[in-house]
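Undergrad: Predicted coordinates and the sequence they were generated for:
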Amino acid sequence: LLNRRALEGYEKYLGSDHPNTLIAVNNLALVLREQGRYDESEVMNRRALQGYEECFGSDHPNTLMAVNNLALMLREQGRYEESETMNRRALE
């Protein structure tokens, strides 16, 4: 995957917690979700969410976007209660 190589480059030169690296993590999560690779997507989604929370706080638009992306991925898997929890978190 081109996205995975891009992520590796960001991690190497900017570090794993840099905002641009987190964007690459989020993008990879989206690609994996579209491919139906939900387990891998979830790992990347949660990594992006944690990184955004640590970098920007829980109310930043990037953090809220990551919450929403995770909720969508959970819903697509039929994990409705977990998805609802994430959606409510985004609204609080």
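TA: Sure, I can see it. Residues are numbered from 1 along each chain as shown.
Undergrad: going forward, measure contacts and count neighbours with C-alpha atoms only.
TA: OK.
Undergrad: Going by neighbour count, which residues of the top helix by length along the chain are buried?
TA: Longest helix of the chain, by residue count under DSSP state H: helix 38-56. By 16 or more other CA atoms under 10 Å, the buried positions in helix 38-56 come out as 38, 41-42, 44-53, 55.
Undergrad: Mind giving me the packing neighbours of that helix?
TA: helix 19-34, helix 61-76 (3 or more CA pairs under 8 Å, 6 or more residues apart in numbering; DSSP states H and E).
Undergrad: Use this one as the comparison:
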Amino acid sequence: DVAGARDLYAGLVPDRVRVLGPDHPDTLHVVSQLARYTADAGDMAGARDAYAGLVGDRTRVLGADHPDTLFARDWHAFCMAEAGDVAGARDLYAGLVPDRVRVLGPDHPDTLHVVNQLARYTAEAEAQ
């Protein structure tokens, strides 16, 4: 029941923020889970927006090069494409690829994944 999980996480976020603060690792984890289950429930626009906020939070708290920040950026771009904005996803992946190359190297599986996503959404944007 992914919609049920999404709703439970949506209720948990304000409690975590109130008790632990918005920058606590457990709060950020719950926000990440909310974004994931929002996507899994099929609300890609909502997931896109949730990941956009999470990217900002993780960048501020963990730094731009932290693996969790890079992971959130990947999901933000994917959800943007799935919400119908493939050109926007292409642009996000174009910004993510050099960061993954710099942080993880050109041959890391996570780098190769975002290179593939960039190629995919570049082709889809050009076909529109």
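TA: Sure, I can see it. Please read these numbers as outputs of a predicted model, since none were measured by experiment.
Undergrad: TM-score of the superposition?
TA: Here the superposed chains carry a TM-score of 0.77, computed using TM-score structural alignment, normalised by the length of structure 1; 79 aligned residues with a CA RMSD of 1.3 Å.
Undergrad: Among the helices and strands packed on helix 38-56 of structure 1, which comes closest to Tyr13 of structure 1?
TA: Set against Tyr13 of structure 1 and scored by CA to CA, the helices and strands packed on helix 38-56 of structure 1 come closest in helix 19-34, at 9.4 Å.
Undergrad: does Thr21 of structure 1 really touch Tyr10, like I thought?
TA: Yes: counting by CA atoms under 8 Å, Thr21 of structure 1 touches Tyr10, with 5.2 Å between them.
Undergrad: ok, now which ones touch the aligned partner of Pro19 of structure 1 in structure 2?
TA: Per TM-score structural alignment, the equivalent position to Pro19 of structure 1 in structure 2 is Pro67. If a contact means CA atoms under 8 Å, 6 or more residues apart in numbering, then Pro67 of structure 2 has no contacts.
Undergrad: okay, now Arg4 of structure 1: neighbour count?
TA: Neighbourhood size, Arg4 of structure 1 [other CA atoms under 10 Å]: 15.
Undergrad: Can you name the helix or strand that it falls in?
TA: Assessed by DSSP states H and E, Arg4 of structure 1 sits inside helix 2-14.
Undergrad: mean shift between that helix and structure 2?
TA: Compared with structure 2 after fitting, helix 2-14 of structure 1 deviates on average by 0.8 Å (mean CA distance after the TM-score superposition for structure 1).
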